[in-house]
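K.L.:
model this:
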Amino acid sequence: MPNRTSRLALAAAGVTVVLWASAFVSIRSAGAAYSPGALALGRLLAGSVVLGTVLLVRREGLPPRAAWRGIALSGLMWFGAYMVVLNWGEQEVDAGTAAMVVNIGPILIALLGAKVLGETLPPRLLAGMAVSFAGAVTVGLSMSAGSGAGHASLLGVVLCLLAAVAYAGGVVSQKPALAHGSALQVTTFGCLVGAVACLPFAGQLVEEANRAPLSATLNMVYLGVFPTALAFTTWAYALARTTAGRMGATTYAVPALVVLMAWVFLGELPGLLTLGGGALCLAGVAVSRSRPRAAVTAPAGSGRS
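P.N.:
Coordinates of the predicted model:
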């Protein structure tokens, strides 16, 4: 049933957005004890163990050969490069600047999806993305101002920009793979590719794990199990059932949820400007996912007088 499938895809996208928002809180804790590459590798190893176990239990096996190009590209760009570069970038810039720069990603996804995948760019999608991006910029500016201004090096901005490009490229590469492999297969092997690419950081991971507090290590494991293993699988499930551009626009709900979670779990009371930006993010997502109303056909014989 198309309606049931659409509802399931929307629910899967919702799970992804909530878990990705929670990742920002966990990264803040784990990042104090782990370097960017070690944190990415630990997260990917934890995710690979969970995903591999589920794959074996479900007996899904290897994905078809036609899916491997997309899996390899998304694994290198999104699971590998994105995670390392973003972890590094967030050490060089304040959270607000990082949020603003990385949120170029959904715009790049829509443009690449149109160019590479031949997807259309409906006016509602473009309008919603414009509203959400304005909200993300508002949240970013308010967070930067509240953090005392301005820890934002040129290196950090460039790293966050590279993270946005890697994110967009990974999503657009993953979409064709989902036409051949299941969401679980594509996510599992993409995560494994990313983990293999991050193996040069294995020495750092072992060294830092020996002296890291338990809370930081548990946060790293959490990042691997939930925002990676579960959230990337629900993302792939939803992506297989809609366009890359529409899915990218959905992630604009993340900044609003991060603000809410920081308020609830960290006691960071958001200002009015931050709340307004979060509301804009959510409004833009609603617009981008809405569909124009079908024209109502007048019954025969009911013409206007």
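K.L.:
Could you use CA atoms for every contact and neighbour count after this?
P.N.:
Fine.
K.L.:
from memory Leu178 sits against Val186, does it?
P.N.:
Yes - using Cα atoms under 8 Å, Leu178 is in contact with Val186, at 6.8 Å.
K.L.:
For the two, indicate the residue with more neighbours.
P.N.:
For Leu178 and Val186, the more surrounded residue by other Cα atoms under 10 Å is Val186, and the numbers stand at 28 against 24.
K.L.:
Can you name the helix or strand that the more buried one falls in?
P.N.:
helix 183-197 (DSSP states H and E).
K.L.:
So which elements touch that helix?
P.N.:
Under the contact criterion of 3 or more Cα pairs under 8 Å, 6 or more residues apart in numbering; DSSP states H and E, helix 183-197 touches helix 36-58, helix 68-74, helix 231-239.
K.L.:
Would you format those as a markdown table with distance to Phe133 included?
P.N.:
Shown next, in a markdown table, are the helices and strands packed on helix 183-197 (distance: least, Cα to Cα, whole Å):
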| stretch | distance to Phe133 |
| --- | --- |
| helix 36-58 | 26 |
| helix 68-74 | 24 |
| helix 231-239 | 21 |
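K.L.:
who wins for proximity to Gly194 among those?
P.N.:
helix 36-58 (7.0 Å; Cα to Cα).
K.L.:
this one as well, want them side by side:
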Amino acid sequence: MPKPVQRNAVLALLLLAAIWSYNWIVMKQVLRWSGPFEFSAWRYALGTLVLFAALRLRGVSLRPPPLLPVLLVGLSQTMAFQALVQWALVDGGAGKTALLAYMMPFWAVPVAWLALRERPTGLQLASIAVALAGLLLVLEPWHGLGVPGSAALAIGGGACWAIGMVLSKRLFQRGEAGLLSLTAWQMLVGSLGLVVIAACVDERGIEWNVSFVAALAYNAVLASGLAWLLWSYVVERVPTSVAGLSSLLVPVLGVLLAWVLLGEAPSLSEAAGIALVAVALLVVGTRGKRDGDAATVRKPPQRDHERA
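P.N.:
Next up is the predicted model:
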């Protein structure tokens, strides 16, 4: 992987981690003023508008990528993931829900192995094992995972996200979709699914106030529009296992932010778990620098319908 591309992917991941780690707090707080599904529908509908506006400003064609893959990515990565984790937050804590949802990398490795023939190296498997051990120390499941239903929803959301990530990677590998186009169209599909769910579920109405509007704006512009675009950028440029494992930076950063901003100091077990995840990230990142050229599929040439 060329150094500028690698550096840009790392910067994108760091910005993404900052946006998403704080957003778990926002998503929990917003339930004071809205039901989970209606908020999710509003969030992604507005995020979709942001992305399609970006398409027009960039002069990119509005012609969609292949419809079936886009449909599958949108339903798994946007609709199912967001609906499940937002539902999990109704009874589950923000930190615990985020950590359970971010078991996604452990689902992504076997899915990528089967679908993309991305066989993980021994070092990647070892890094995943170390990260899993660290995640378990942070979660402390021997003290319970909170509400069982909430935990299952969060884990299910992570599995759906892994499927969407692998499907997106396959589209990029085949050169069948541009970065911005795929992100916008799959989000449109997922948003429509969330609107249908919100219309069918009986939940409390939205209490429109300044705090809710601010949370909605943060989610629509940053956590949905910009962040999913950054995520697609990372998935396009690094191996699936590396992208998935690197995403663990989000819940780890969330724990640290809670410590700094809210005074929620991690326990000894949590601190040890964070250290293990950090080691795993460091190892897989260092390996990626040496093996990037062999492991990473180069950016496909721009398709005619994607050109300005």
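K.L.:
rewinding a little: for the helices and strands packed on helix 183-197 of structure 1, which one sits closest to Leu125 of structure 1?
P.N.:
Taking Cα to Cα, helix 231-239 is the member of those nearest to Leu125 of structure 1, at 15.5 Å.
K.L.:
That closest one aligns to what range in structure 2?
P.N.:
Under TM-score structural alignment, helix 231-239 of structure 1 corresponds to residues 227-235 of structure 2.
K.L.:
Contacts made by that stretch with the rest, please.
P.N.:
With contact meaning Cα atoms under 8 Å, 6 or more residues apart in numbering, stretch 227-235 of structure 2 is reached by 9, 12-13, 16, 19-20, 165, 168-169, 179-180, 183, 243.
K.L.:
packing partners for the host helix or strand of Gly89 of structure 1?
P.N.:
Assigned by DSSP H and E, Gly89 of structure 1 belongs to helix 83-92. When contacts are defined as 3+ Cα pairs under 8 Å, 6+ apart, helix 83-92 of structure 1 packs onto helix 36-58, helix 154-177.
K.L.:
Just the angle for the helix or strand following it relative to helix 154-177, thanks.
P.N.:
Using DSSP H and E, the next helix or strand after helix 83-92 of structure 1 towards the C-terminus is helix 95-102. Interaxial angle, helix 95-102 of structure 1 versus helix 154-177 (axes from the mean of the first three to the mean of the last three Cα atoms, to 10 degrees): 40 degrees.
K.L.:
Taking helix 83-92 as reference, get the angle to helix 95-102 of structure 1.
P.N.:
Computed with the same axes, to 10 degrees, the direction of helix 95-102 of structure 1 lies at 140 degrees from that of helix 83-92.
K.L.:
Can you get me the centre-to-centre distance for helix 95-102 of structure 1 and its chain?
P.N.:
Distance of helix 95-102 of structure 1 from the chain centroid (Cα atoms, centre = their mean, to the nearest Å) equals 14 Å.
K.L.:
ok, back up a step: need the winner for burial among the helices and strands packed on helix 83-92 of structure 1.
P.N.:
Highest mean neighbour count of the helices and strands packed on helix 83-92 of structure 1: helix 154-177, a mean of 24 (counted as mean count of other Cα atoms under 10 Å).
K.L.:
any idea how far Val139 of structure 1 is from Ala195 of structure 1?
P.N.:
Note on Ala195 of structure 1: its distance to Val139 of structure 1, by Cα to Cα, to the nearest Å, is 32 Å.
K.L.:
just Ser6 of structure 1 next, same as before
P.N.:
Separation of Ser6 of structure 1 from Val139 of structure 1 (Cα to Cα) stands at 30 Å.
K.L.:
Mind checking which of the two has more residues around it?
P.N.:
Val139 (31 against 14).
K.L.:
May I ask which helix or strand encompasses that one?
P.N.:
Assessed by DSSP H and E, Val139 of structure 1 sits inside helix 123-146.
K.L.:
Buried by neighbour count: which residues of that helix qualify?
P.N.:
124-126, 128-144 (16 or more other Cα atoms under 10 Å).
K.L.:
cool, stretch 175-191 of structure 2 as well?
P.N.:
So, applying 16+ other Cα under 10 Å, buried residues of stretch 175-191 of structure 2: 176-191.
K.L.:
which other residues reach that stretch?
P.N.:
Contacts of stretch 175-191 of structure 2 (Cα under 8 Å, 6+ apart): 41, 44-45, 47-48, 51-52, 55, 60, 62, 64-66, 70-71, 73-80, 171-172, 228-229, 232-233, 236, 300-303, 306.
K.L.:
buried stuff in the lengthiest helix in structure 1?
P.N.:
Determined from DSSP state H, the single longest helix within structure 1 is helix 2-30. With burial defined by 16+ other Cα under 10 Å, the residues of helix 2-30 of structure 1 counted as buried are 8-10, 12-30.
K.L.:
quick one: contacts for the nearest residue to Ala199 of structure 2 once chain neighbours are set aside?
P.N.:
With Cα to Cα, 6 or more residues apart in numbering as the criterion, Ala199 of structure 2 has its nearest non-adjacent residue at 7.9 Å, and that residue is Glu38. Residues in contact with Glu38 of structure 2 (Cα under 8 Å, 6+ apart) are 194-195, 198-199, 206.
K.L.:
Quick one: which of these is the most crowded by neighbours?
P.N.:
In terms of neighbour count, Leu194 stands highest of the contacts of Glu38 of structure 2 at 27 neighbours, by other Cα under 10 Å.
K.L.:
For Leu62 of structure 2, see how far away it is.
P.N.:
Relative to Leu62 of structure 2, and taking Cα to Cα, Leu194 of structure 2 is found at 22 Å.
K.L.:
ok, how many other residues are close to the residue nearest to Leu99 of structure 2 when sequence neighbours are not counted?
P.N.:
Using Cα to Cα, 6+ apart and skipping residues adjacent in sequence, the residue nearest Leu99 of structure 2 is Pro251, 5.6 Å away. By other Cα under 10 Å, 27 other residues sit near Pro251 of structure 2.
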